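In: Have a look; sequence and predicted model below, questions after that.
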Amino acid sequence: MSRSKKKTPASTIACCKSQKADKRICNRVFRRRSKILLAKGRDLPVRLREVMDVWGFAGDGKRYWSDDCRFFKKLMRK
């Protein structure tokens, strides 16, 4: 695997590798609150942002890198 490369030139902005754990927690909270509100007969949340703040996740989103970036080769490695 020494020569494997990413297909898409994108990575997270902050220090984390991915936001997978935060997304799992957010979806669990969303499903739990939906279940509780359904039992009470209230309106259900429509989006994840109504349940958790996405800005509180580990990373600050993704950024696409161009070829002229000085770290491009390093970012494209797996």
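Out: That came through fine. Residues are numbered from 1 along each chain as shown.

In: okay, CA-based contacts and neighbour counts for the rest of this
Out: OK.

In: pull the longest helix from this structure.
Out: In the chain, taking DSSP state H as the definition, the longest helix is helix 20-40.

In: A further structure is provided below for comparison with the first:
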Amino acid sequence: MHVRLSAEWTDQRGTVWAPGDTVDVDAVTLASLEELGMVETPDGKGTAPAEGTSTTTTTTDTTDPKKIGPGPGAPPADDSGS
């Protein structure tokens, strides 16, 4: 399986790969790289922080209560009064 690295990695043969390089790995190696957060996800972000790094997520966005409700594809409300 081909994966894009999000951090520098040295394979079992001693080849050093840079972040952004695409490498062909087996399922066991892929699992190991994912566990270490060294593989990019399709949205371009690593699956987890690389060892020795930390991430902080703060959310200050609040949803306007007037905008909560069924989406545009929802069926019309039943106003039959029952």
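Out: The structure has been received and is ready for your questions. Since we're looking at a predicted model, the values are computed, not measured.

In: Drop the TM-score for these two in here.
Out: Here the TM-score for the pair of chains, by TM-score structural alignment, normalised by the length of the first structure, is 0.23; 36 aligned residues with a C-alpha RMSD of 4.2 Å.

In: quick revisit: which element is encountered next along the chain beyond the longest helix of the first structure?
Out: The C-terminal neighbour of helix 20-40 of the first structure among helices and strands, as given by DSSP states H and E, is strand 62-64.

In: helices or strands up against that next one?
Out: strand 10-12 (3 or more C-alpha pairs under 8 Å, 6 or more residues apart in numbering; DSSP states H and E).

In: Return the set of buried residues in the strand it packs on.
Out: 11-12 (16 or more other C-alpha atoms under 10 Å).

In: mind checking the SS state of residue 73 of the first structure?
Out: helix (DSSP: H, G, I helix; E, B strand; the rest coil).

In: and what of residue 34 of the second structure?
Out: Residue 34 of the second structure is classified as helix under three-state DSSP.

In: what about it, how many neighbours?
Out: Number of residues near residue 34 of the second structure (other C-alpha atoms under 10 Å) recorded here: 19.

In: that older thread, tell me which strands and helices the longest helix of the first structure is in contact with?
Out: Helix 20-40 of the first structure packs on no helix or strand, going by 3+ C-alpha pairs under 8 Å, 6+ apart.
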